[in-house]
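**Student:** Just a sequence and a predicted model for now, questions to come.
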Amino acid sequence: MDHSAHQAAHQDHVGHGRHHMGPVTWGAAAKATLHCLTGCAIGEILGMAIGTALMWGNAATMVLAIALAFVFGYSLTLFAIRKAGLDFKTAIKVALAADTVSIIVMELVDNGIIALVPGAMDAHLDETLFWTSLLGGFVIAFLLTTPVNKWMIGRGKGHAVVHAYH
């Protein structure tokens, strides 16, 4: 099968997203979640650092951090699948399909943790509370997002669409 026919077959699979993958290991789910967490962490830390350095309020800083988490989360996937030879338009569709739910769950959990930890929203970059609440939120988000990714991959969704191209 030539490359374009291979891509078309995979695009058809991505478009329907109904293919059942069968049993998925916890290791595969954890790897997908770690990939997502890496992008989210880069974006969140950068956003919090920028917002704090510019002395923005909590809401503006959190919005920037969340936006950058999505940008970096999608970008890591986008770069990997572009490297596999997909055209840009298809790569964007795959990245959105692969990461959206995972990033949403991760962002809700880790930002919820930060919002719930007393004083964390007002902590500065040089304070232990800032880093412990942020990193603790990432750990809890990882633990809660991994089962979501396992369930999605088992149904041919989420990071399963990325693996169709590797």
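**Tutor:** Right, received. Where do you want to start?

**Student:** Every contact and neighbour count from this point should use C-alpha atoms.
**Tutor:** Will do.

**Student:** give me the number of residues near Phe88?
**Tutor:** Neighbours of Phe88 under the rule other Cα atoms under 10 Å: 13.

**Student:** do you know how far it is from Lys157?
**Tutor:** 20 Å (Cα to Cα, to the nearest Å).

**Student:** shouldn't Ala49 be in contact with Leu125?
**Tutor:** Yes. Counting by Cα atoms under 8 Å, Ala49 touches Leu125, with 6.9 Å between them.

**Student:** Have a look at these two and say which one is more surrounded.
**Tutor:** Neighbours per residue (other Cα under 10 Å) separate Ala49 from Leu125, with Ala49 holding more: 17 against 14.

**Student:** nearest residue to the spatially most central residue of the chain other than its sequence neighbours?
**Tutor:** Taking Cα atoms, centre = their mean, the centroid of the chain lies closest to Cys36, which sits 3.2 Å from it. Spatial nearest neighbour of Cys36, excluding adjacent residues (Cα to Cα, 6 or more residues apart in numbering): Gly73 at 5.7 Å.

**Student:** adding another structure so you can compare the two:
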Amino acid sequence: MQHDHGQSLNRVAFSATVHCLTGCAIGEILGMIIGNALDLSTGATVVLSIALAFLFGYAFTSLPLLRSGMALSAVVPLALASDTISITIMEIVDNTIMVAIPGAMDAGLDELKFYAFLALALLIAGTAAYPVNRWLIARGKGHAVVHAHH
């Protein structure tokens, strides 16, 4: 029985991490592309990417709940509770990697290395968030809070 529960928990945690990473990645990639296209400083690009990652991450959680008929006043605390820790971990890891890799932030939009470094950073960020998401879900927190309302 414990083995089945563990597999189910792993699946839910993986699904929650991928869901969160999807919204986070869309915002992160948009921020990096916009910052690069506008020739913003590294700091401004990182701030923009983080802001958009949180915006899209919360939106990916909130929109289905709003469509199901939940009130915005009920959805906002759920989105904040379920996604904040996961997005924060992903953003710290992702942006640290992008800034730490020489040339990653300076690569042009027409260079494959820009996208390769960004994809690598996001993959590592999702991997870093998974155990925390699993731990939270096992305790009825994080994405478990949202799943209770689906």
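**Tutor:** Thanks, I have the structure now. Quantities reported herein were computed from a predicted structural model and do not represent experimental measurements.

**Student:** Need the TM-score between these chains.
**Tutor:** The TM-score (TM-score structural alignment, normalised by the length of structure 2) is 0.92; 145 aligned residues with a Cα RMSD of 1.2 Å.

**Student:** re the thing from before, check which helix or strand covers the counterpart of the residue nearest to the centre of structure 1 in structure 2.
**Tutor:** Counting by TM-score structural alignment, Cys36 of structure 1 corresponds to Cys20 in structure 2. Secondary structure from DSSP states H and E places Cys20 of structure 2 in helix 2-37.

**Student:** which strands and helices sit next to that helix?
**Tutor:** If you count contacts as 3 or more Cα pairs under 8 Å, 6 or more residues apart in numbering; DSSP states H and E, helix 2-37 of structure 2 packs onto helix 42-67, helix 72-100, helix 112-138.

**Student:** Quick one: these as JSON lines, columns for distance to Gln7 of structure 2 too.
**Tutor:** Putting the helices and strands packed on helix 2-37 of structure 2 into JSON lines (distance: least, Cα to Cα, whole Å) gives the following:
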{"stretch": "helix 42-67", "distance to Gln7 of structure 2": "23"}
{"stretch": "helix 72-100", "distance to Gln7 of structure 2": "20"}
{"stretch": "helix 112-138", "distance to Gln7 of structure 2": "11"}
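
**Student:** Which one of the ones you listed lies nearest to Phe14 of structure 2?
**Tutor:** helix 112-138 (6.5 Å; Cα to Cα).

**Student:** how far off helix 2-37 does that closest one point, in degrees?
**Tutor:** 140 degrees (axes from the mean of the first three to the mean of the last three Cα atoms, to 10 degrees).

**Student:** Just tell me the aligned range of the next helix-or-strand element following helix 112-138 of structure 2 in structure 1.
**Tutor:** From helix 112-138 of structure 2 onward toward the C-terminus, using DSSP H and E, the following helix or strand is helix 143-147. The aligned range for helix 143-147 of structure 2 in structure 1 is 159-163, by TM-score structural alignment.
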